[in-house]
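Engineer: can't give you the sequence, but here's the structure:
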């Protein structure tokens, strides 16, 4: 596999991961925290309404988890294409 071809496949896979993770973040922060906040408010978590919780805390937790998932995915991708240290 040529270096240019390997780099293009690496970048394409990286963008795929980014798209999926950003879509998850969008759903957690905007869809659950804003658009579906009213229906989710009928459920309570730790004394707070679930819609409010997603808008204030849940989306931050999801974002931090996604950072760790991205690091893990990129480490595996680096090893797969030989870009690891």
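Structural biologist: Everything's here; your move. The structure displayed is predicted, hence computed values, not measured ones. Numbering: from 1, shown residues only.
Engineer: could you use CA atoms for every contact and neighbour count after this?
Structural biologist: Noted.
Engineer: ok, residue 33 to residue 22 distance?
Structural biologist: Note on residue 33: its distance to residue 22, by Cα to Cα, to the nearest Å, is 15 Å.
Engineer: next one: the closest residue to residue 75 other than its chain neighbours from residue 64, what distance?
Structural biologist: In space, and not counting its chain neighbours, residue 75 is closest to residue 84: 7.3 Å by Cα to Cα, 6 or more residues apart in numbering. Residue 84 is 23 Å from residue 64, where distance means Cα to Cα.
Engineer: before we move on, what about residue 13?
Structural biologist: 21 Å.
Engineer: give me the neighbour count for residue 69.
Structural biologist: Neighbourhood size, residue 69 [other Cα atoms under 10 Å]: 14.
Engineer: what about versus this one:
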């Protein structure tokens, strides 16, 4: 494998790890572990911990899908492996 390919895969894996880490924090930590601490904050009449458990992780996942697609396109172009 060339150095360019190694750099491409390092960037790809780093992006995946970043996205999965954000999703883990939003869905598991905010929705389960820190739910009691977040429930003291209310938004729109709903406790914030409840909101993260019910809606927040889904919204975060959808945003991360679009973010991943955009960033992966940028990485593909940078390393010249994009579709022509």
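Structural biologist: Nice, thanks for sending it over. All figures in this text were calculated on a predicted structure; none of them were measured in a lab.
Engineer: quick one: TM-score?
Structural biologist: The TM-score (TM-score structural alignment, normalised by the length of structure 2) is 0.92; 83 aligned residues with a Cα RMSD of 1.1 Å.
Engineer: quick one on the thing from earlier: more crowded one of residue 33 and residue 22 of structure 1?
Structural biologist: More neighbours surround residue 33 than the other of residue 33 of structure 1 and residue 22, with 23 against 14 (other Cα under 10 Å).
Engineer: structure 2: which residue goes with that one?
Structural biologist: When structure 2 is aligned by TM-score structural alignment, residue 33 of structure 1 is paired with residue 31.
Engineer: go ahead and confirm that match touches residue 55.
Structural biologist: No. Residue 31 of structure 2 is not in contact with residue 55 according to Cα atoms under 8 Å; the separation is 9.4 Å.
Engineer: centroid residue for structure 2?
Structural biologist: In structure 2, the C-alpha nearest the mean C-alpha coordinate belongs to residue 19, at 3.2 Å (Cα atoms, centre = their mean).
Engineer: secondary structure class for residue 42 of structure 1?
Structural biologist: coil (DSSP: H, G, I helix; E, B strand; the rest coil).
Engineer: structure 2: which residue goes with residue 68 of structure 1?
Structural biologist: Matched by TM-score structural alignment, residue 68 of structure 1 corresponds to residue 66 in structure 2.
Engineer: distance between stretch 25-43 of structure 2 and the chain's centre?
Structural biologist: Mean C-alpha position of stretch 25-43 of structure 2 versus that of the full chain (Cα atoms, centre = their mean, to the nearest Å) differs by 17 Å.
Engineer: for that stretch, which positions count as buried?
Structural biologist: Using 16 or more other Cα atoms under 10 Å as the test for burial, stretch 25-43 of structure 2 gives 26, 27, 28, 30, 31, 35, 38, 39.
Engineer: circling back: what residues does the helix or strand containing the match of residue 68 of structure 1 touch?
Structural biologist: Element membership for residue 66 of structure 2 (DSSP states H and E) is helix 57-78. By Cα atoms under 8 Å, 6 or more residues apart in numbering, the surrounding residues in contact with helix 57-78 of structure 2 are 8, 11, 12, 15, 16, 19, 23, 26, 27, 31, 82.
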